[in-house]
Structure formats: structure tokens, C-alpha cells
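1. got a predicted model here, sequence first, then my questions.
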Amino acid sequence: MSGFSLVQFMCEGGFGMWTVLAAGCAALGAAVRYAAAPGRDKLAFTAALSVTTVIATIAGVWTNVGAVMSFLEDPARVPDAEVTRVLFTGLKEAGRPGTLGGLLLTLVAMVVSVGVLRSARLGAKGGVGAKGTEGRAAIA
């Protein structure tokens, strides 16, 4: 196995990689913002961007699978003896948006966990008011 190339990884994943990257980075930024200053509004925004990332990931993978199947349906493009190899190579590349989306969403979840911990600690210390009026009380 040769070394990892981010450029090759992004190219293999196709156009959908850019939508996954944009949505995932936006979700990660929102998660960092929530972790820095917990608030329900920030958590809701992070959740919405995370759902957007999931949708972009699914759309990217399915678009790629469709492209692979479209390529394989023409016998002039791929001889019968090579169908299996081309199919597996295509499916490997088709899964790239899923890999990127999963990685970004894992990072988002880790950062949100820090925000949830900070929110619980702020609520326990009484630093945000009796009822968590600014959305900083522990999430029930």
C-alpha cells in the first residue's frame, strides 16, 4: 500500500466531496463555537449542520454508486473479464464521501461533548441563573 494522498482521496470521491467538506467544516466550526460558549441556540445550529453533513454524505455516496453502475452497464467500456475489478475499484472510490463525512461528524461529536460537559459544569455551579435562562443549563 502506498502513502495516503489527500488530493487523490478528494478526486476519487468526486464533486460530492466538496459539499461534504463544506457542510462538515461548518458543523465543526459551529461545534467549536458551542464548546467555547454553550447555549441551546448554538447546539441547535450545530445539530442542523450535522444533519446537513449526513445528507450531503449520503447524496455523495449514492451519486458515486450511480456513476459506477452507469459506467459498468456499457459492455464497450468494460470487458466482462474486468467487471469485478472495476466494480470494486468504483465502490472503493464511491465510499470516499462516507469516509470524509464520518470523520468530520466524529470530530463534531467529540467537540460537542466538550460543550455538553462545560454546560453541565456551568449549570452545577449556578453560573447561569436559576433556570438556565441563557440555554446553558445541563441538557436534560
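-> Nice, I can see it.
2. switch to C-alpha atoms for all contacts and neighbour counts from now on
-> OK.
3. how about the residue nearest the centre of the chain, secondary structure?
-> Nearest to the mean C-alpha position of the chain, by Cα atoms, centre = their mean, lies Gly101 at 2.8 Å. Here Gly101 takes the helix state, with states given by DSSP: H, G, I helix; E, B strand; the rest coil.
4. quick one: contacts for Met69?
-> Neighbour list for Met69: Leu87 [criterion: Cα atoms under 8 Å, 6 or more residues apart in numbering].
5. comparison target below:
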Amino acid sequence: MVDFFREGGWGMWTILAFGMVTVGAALRYAYSPGRKTLPFIIAMSVTLLVTTAHATWSDLAAVFSSLVRLGEEGKNPDELRLILFQGLKECTRPGCFAGLFLTLSWLLVSVGMLRQPATAPPASDRSP
């Protein structure tokens, strides 16, 4: 797990921070459902998605920058291809990590929705 985190780069720290906040809010919602918590969970989920995209693009930039530098140094094309695929594999780490937080968060939101009391039927549907 340490290698997985390290391979993802510095953006994994922001994903960890925002992911923990999102899961914490979802856990609170699962325990005590309330309408005020859902907009925050949605906003944090979007923040987590944007952070993940940023971390992935930063990782891609680092990989391509290294490939350019190594290509200029005259590295063998087969070695460059191997480095490219290794780098692309590492670029998937932020998405995998954020996906874990988002899945857990929305699973907890689903539990909260099940626990939320049903709303009263409209006045016209009530029997006298």
C-alpha cells in the first residue's frame, strides 16, 4: 500500500485529505440522516473528482517530461516504451485511490437514505 501511495505522487495527499472528509460526512449522514449534509457530501465528491483529475494530469506531465529528457539523452526506444507504460500505470493510482473513497462515501449515503424517515403523503392523499 505504501508503494501504491508513493507511485501516485504528491496528489495522493490531497486525495487522502478530501477523501477522509467526504467519508466522514457520509458516515455522519448514515448515522443521522439530514438534508443539510447531502449538499456538503456532493460538493466534497466533486472536489475529490477535480483533485483526482489534477493529480492524474500532474502525474502524466511528470512522465512525459521524463520521457523527453531521457529521449534527448539517447535512451533506447525499448527502454522508453517500458518507462512510458510504467509511468502510465502509476498515473492510474490517484483515480483508484479516489474511487475507493467515493464508493465508500456513496455506500454510506445509501445507508443514510434507507434510514431516513419517509415523508408524509400530501394532504389530499390522506384519508379522513
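-> Perfect, I can see it now. Keep in mind that what you see is a predicted model, and the values were worked out from it rather than measured.
6. now what about the TM-score between them?
-> For these two chains in superposition, a TM-score of 0.87 is obtained (TM-score structural alignment, normalised by the length of the second structure); 120 aligned residues with a Cα RMSD of 1.7 Å.
7. what count of nearby residues applies to the alignment partner in the second structure of Arg96 of the first structure?
-> Alignment note (TM-score structural alignment): Arg96 of the first structure maps to Arg93 of the second structure. Residues within reach of Arg93 of the second structure, counting by other Cα atoms under 10 Å, total 23.
8. contacting residues for the residue nearest to Arg93 of the second structure when sequence neighbours are not counted?
-> Spatial nearest neighbour of Arg93 of the second structure, chain neighbours left out: Gly8 (4.8 Å); criterion: Cα to Cα, 6 or more residues apart in numbering. Contact analysis of Gly8 of the second structure by Cα under 8 Å, 6+ apart lists 55, 59, 90-94.
9. rerun at 10 Å
-> Going by Cα atoms under 10 Å, 6 or more residues apart in numbering, Gly8 of the second structure touches 55-56, 58-59, 87, 89-97.
10. which of those fall within helices?
-> 55-56, 58-59, 87, 89-91, 93-97 (DSSP state H).
11. out of those residues, grab the one that's most surrounded.
-> Going by other Cα under 10 Å, Pro94 tops those with 30 neighbours.
12. I'd assumed Leu60 was in contact with that residue.
-> No. At 11.3 Å, Pro94 of the second structure and Leu60 do not qualify as touching, with contact defined as Cα atoms under 10 Å.
13. which of the residues in stretch 70-80 of the second structure are buried?
-> For stretch 70-80 of the second structure, burial by neighbour count (16 or more other Cα atoms under 10 Å) applies to 70, 80.
14. the second structure: helices as residue ranges?
-> 2-8, 11-31, 37-72, 77-91, 93-115.
15. need those helices in JSON lines with distance to Pro121 of the second structure, can you?
-> Formatted as JSON lines, the helices of the second structure follow (distance: least, Cα to Cα, whole Å):
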{"stretch": "helix 2-8", "distance to Pro121 of the second structure": "49"}
{"stretch": "helix 11-31", "distance to Pro121 of the second structure": "23"}
{"stretch": "helix 37-72", "distance to Pro121 of the second structure": "22"}
{"stretch": "helix 77-91", "distance to Pro121 of the second structure": "50"}
{"stretch": "helix 93-115", "distance to Pro121 of the second structure": "18"}
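16. measure the residue nearest to Val78 of the first structure when sequence neighbours are not counted to Ala81 of the first structure for me?
-> Using Cα to Cα, 6+ apart and skipping residues adjacent in sequence, the residue nearest Val78 of the first structure is Leu72, 6.4 Å away. Distance of Leu72 of the first structure to Ala81 of the first structure, given as Cα to Cα, to the nearest Å: 12 Å.
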